[in-house]
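Student: predicted structure and sequence below. I'll ask about it afterward.
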Amino acid sequence: MLDVVDVIITVLEAEKLQLVLDIFTCVSDALHVFTSLVLSPEINSIFSGIRSLLERQENRLSKNIASTMQELRTLMDEDDSWALEISRGGGEVHKNTRFIMDCIVSMMNAQTSSQNSLPSRSSENLSIEIDITTEYLKGLLFRKSESCSDQSLRYLFLLNNSYFVAHVVSESSGCFIPSEYNKYMDSYLDVSWGRVLSCIPKSRFPGPIHCWINTSSLAKFESAFHKMYQAQKLWKVPDPQLRDALRRAIIERVISGYRDYLEEHPELEKHVGRESSSPEVLQAMLRELFEG
């Protein structure tokens, strides 16, 4: 029941924000009209009072936008469903991320409209609010990801969501914003597939010990690979470009390392002839990941 109430409150806050932004845009447009008119001194003195009123209303609306966003940020902080949603969603873009980005895009649209009319202190304040909310979201995602016990899933979640934020901002503004998603991709690779590749030893031992260690390591690698694959098979990367890039990064790290290892140890060829362990088969499996 409380979850339903929280959803209703969030929706109402979002509707309130959109309403205030719509009024803000109308006031900015009206202010532009009254400011750009070339009038006689007598009429201009009359309209100056209207302009002053519109400026005060625009400033008041700007403060309302800031307070509404603060209320929304508080709701996001108090939402205790993050851990469950991250696990249930397989690390994909969280509903709260989409919601906050919808708010940011709405503010960006209002800011663009007000700047096209007449740049003002209020439009500058709106720009500041956009930056504050964007940085807040980045920090929120990192904090909420700490509730995830599976580090691989945690970094996949951060990768998906940080990429989504950067993509939406770029699409809406035409400007690229620095994003942590490359860092999160590296972290994901390290804590998941890096562990799989670590099963292959780098040390060389002479004679029978060398052969025994390599055969044992190969078995450990295959076991770790299939275990990781099964654990992540249903995880999701919704963006096609990011999904393809992540698959290629895994293949480059794991399959390339695996091939190099087999080339260095041709005596293991008889052990990888099975369908479940050849580099080609493992690579094909990796290309199936992240469809959800």
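Tutor: Good, I have the coordinates. Residues are numbered from 1 along each chain as shown.

Student: use CA for all of it now, contacts and neighbours both
Tutor: Noted.

Student: correct me, but residue 27 touches residue 56?
Tutor: No: contact criterion C-alpha atoms under 8 Å: residue 27 and residue 56 do not qualify, at 10.0 Å.

Student: quick one: which of those two has more around it?
Tutor: residue 27 (19 against 13; other C-alpha atoms under 10 Å).

Student: host element of the more buried one?
Tutor: Assigned by DSSP states H and E, residue 27 falls within helix 2-36.

Student: for that helix, buried residues please.
Tutor: Residues of helix 2-36 classed as buried by neighbour count (16 or more other C-alpha atoms under 10 Å): 10, 13-14, 17-18, 20-32, 34-35.

Student: what helices or strands is that helix leaning on?
Tutor: helix 41-78, helix 95-117 (3 or more C-alpha pairs under 8 Å, 6 or more residues apart in numbering; DSSP states H and E).

Student: outside of the helix or strand that the shortest one is followed by, which residues touch it?
Tutor: Elements were assigned by DSSP H and E; along the chain past helix 95-117, the next helix or strand is helix 121-145. Contacts of helix 121-145 with the rest of the structure, by C-alpha atoms under 8 Å, 6 or more residues apart in numbering, involve 58-59, 62, 65-66, 69, 77, 82-83, 97, 100, 104, 107-108, 111, 114-115, 154-155, 157-158, 161-162.

Student: and the comparison structure, right after this:
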Amino acid sequence: MGASVGKPAFGVVVAPKTQAEERLALAEHALLQWTRCPGADSGIWGADASYTNRGLLAAVDEVLLLAAEGPFPLPAAASARRRLDSAVGAAASRMVEEFLRVRVWNGSRLRGAVDRLSLASTGLSLLVFPSAGERASSASAGTGGDVDVSDGSRSRASSSVPDEVAALLDAEVWDDLDLICSPGVSVLHEIALRIFRAGHTEELFRAFANAPCDVLDSFLSILRVECSQRTTEAVIKRWTTVTKIIGKAIVAMRRQLYAQNPGAFDGFRDEYLLAIAENRILILLDFANGFTSITSHEKLVYMLAMYEALTDAAPSLLLLFSGARKEFISERTQGILTKLAGAMRVMVSGVMAKIQGECLSPHTPSAAAGGVHQLARDAMTCVELLARHRTTLDLILADAGADDERGSLAGVVSDLIAGLERNLQGRLAVACADAGGSRHLFLANNISFVLSRVADTEGVASLLGGAWAARRRSRIEQHVASYSASSWGPVVALLDMPVCGRGKPAKILAEFSAAFTRMRDSEVCREVPDPVLRAVLRNAVSDMVVPAYCAFLQKQPKLGKSVRYTADDLADSLSELFEGEAADGRKI
């Protein structure tokens, strides 16, 4: 085995060592012990920045001091110089190792938010056209679709954006969060001082990208660990939230680092923060880039949220950078935004094709009863979801350079509703069992539903204009009149004796009463969800039936006790129409 450092081999004659060589030998021994077994020791500093190995730090300082004192005396100068250079390199590597272990950032205050975001349910479905199972799941999740779960700032009560997470989307919250470990910053100054003396700053710069940062990495870990275990929608929602949080966290970290006491690390802190930020931002961008190949229109709303989150975060993030690094991040971000925009234009076309090509199933209960068809509900839910992203969609659609009216959200909504109406009108033979009153009731219900949802959705009514709404109201009036004439006209016609010529008034009254009862029992089961339209329909039917019945009774005073219904009985009975109840009292 070779001789130990500083001790000559037996039988070998060597020149006496100088004091400097003795000092170097001792320092080499301490450093080589670490070099041979890296990680075996607990480091120079512990997690709390306290000293755990002062001897190793003393060896580093001794090597650096020897290097500063100048050349070794002859005759061993060249050999000692090589040994000293090697020892300085080992000392610098030791400092870099310590840098990668020092705890500068404290993410403990964020642990609750990280855990809640990781465990949070996916919440309400924001798929443009969710399946029946997804609709039921969303309904059981809770809040009626009023919360955009991709934007926690809208509601802190959302099941998918817990309170702790939603709070972090407020920039002011970060003013009160202590993210930095001051003792750890003091260690950075100690390390920087020695790295500078060793002349190995480039080695430290290279290590910055791998510097630990619990504040940011705790949120990124949600994406890394759970990506394969979650649906596309869940991953996109988490990415959107994490991107917003990281953007605010980096700004807060910069402010808090600059507020620390000055020291040797001050000359490195800009590069340090930029490297940390660039590394984490590139991770987020890589995730976003992985979704640019998605073109399923079902995911449109989630992709819009991702696009907006990246667009909103980019300006503040780019402020951190300059020069080539800023240009690189900017080009990378813009490239992903361009690809996302292209994917979403394909998705918009898919939404239109879905609405215009969907077959109306004859087995849909609400359609068979003249109620609101599920396609109309899905279409208007789609309009409401897209309206929340009007500015973004206008920008994306306009950038496509399209010459048609779909170059804006207004054009898309107008075309989408027009396609829905053509679909409903063109396939009524499938959707409704008969072409009489059910047809008009079906159309009145669906047009009223669309009109009501347009009025209730912020910004959509102004997109379509007053003339558009007026035309729909006129159509509803026409369908109400046609429904009354088609369904109740034949019943009232039974009271017209000259036309009927069927004999005795008592027989005519009996035929009318039987027909009225049948029609009333049939129509009470029809569903008209809109209370205003329901009242209008009831009034239209009552205005047609009750006056004719009263006139008949006035012309036949001898009928007396054979009258089954009084005029008030008829009016009361008609006031129960369109409740959507089957004969056994259950909702259809």
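Tutor: Structure received. Quick caveat, the model's predicted, so the values are computed rather than measured.

Student: still on that earlier bit, mean neighbour count, the helices and strands packed on helix 2-36 of the first structure: which tops it?
Tutor: helix 95-117 (a mean of 18; mean count of other C-alpha atoms under 10 Å).

Student: that one vs helix 41-78, what angle?
Tutor: 170 degrees (axes from the mean of the first three to the mean of the last three C-alpha atoms, to 10 degrees).

Student: for residue 554 of the second structure, see how far away residue 545 of the second structure is.
Tutor: 14 Å (C-alpha to C-alpha, to the nearest Å).

Student: more neighbours: which of the two?
Tutor: Shown here are residue 545 of the second structure and residue 554; by other C-alpha under 10 Å, residue 545 has more neighbours (23 against 11).

Student: quick check, that one in a helix?
Tutor: Yes: with DSSP: H, G, I helix; E, B strand; the rest coil as the criterion, residue 545 of the second structure is located in a helix.

Student: which residues does it contact?
Tutor: Taking C-alpha under 8 Å, 6+ apart, one finds 488, 492 in contact with residue 545 of the second structure.

Student: try residue 171 of the first structure
Tutor: So residue 171 of the first structure contacts nothing (C-alpha under 8 Å, 6+ apart).

Student: map it onto the second structure.
Tutor: Counting by TM-score structural alignment, residue 171 of the first structure lines up with residue 456 in the second structure.

Student: residue 100 of the first structure now?
Tutor: Using TM-score structural alignment, residue 100 of the first structure lines up with residue 379 in the second structure.

Student: could you measure the closest residue to its match other than its chain neighbours against residue 218 of the second structure, distance?
Tutor: The shortest distance from residue 379 of the second structure to any non-neighbouring residue, by C-alpha to C-alpha, 6 or more residues apart in numbering, is to residue 355 (7.0 Å). Counting by C-alpha to C-alpha, the separation of residue 355 of the second structure from residue 218 of the second structure is 42 Å.

Student: same thing with residue 547 of the second structure?
Tutor: 74 Å.

Student: okay, the two: which has more neighbours?
Tutor: Taking other C-alpha under 10 Å, residue 547 of the second structure and residue 218 do not tie; residue 218 has more neighbours (18 against 13).

Student: any idea how far the more buried one is from residue 111 of the second structure?
Tutor: 8 Å.

Student: then residue 415 of the second structure?
Tutor: If you go by C-alpha to C-alpha, the gap between residue 415 of the second structure and residue 111 of the second structure works out to 47 Å.

Student: OK, contacts around residue 165 of the second structure?
Tutor: Contacts of residue 165 of the second structure (C-alpha under 8 Å, 6+ apart): 113-114, 116-117, 152.

Student: can you tell me which two in those residues are farthest apart?
Tutor: 114 and 152 (14.1 Å; C-alpha to C-alpha).

Student: may I see the buried residues of stretch 475-490 of the second structure?
Tutor: Neighbour count says stretch 475-490 of the second structure has 475-477, 479-488 buried, by 16+ other C-alpha under 10 Å.

Student: what residue of the first structure matches up with residue 425 of the second structure?
Tutor: Looks like residue 425 of the second structure aligns to residue 142 there (TM-score structural alignment).
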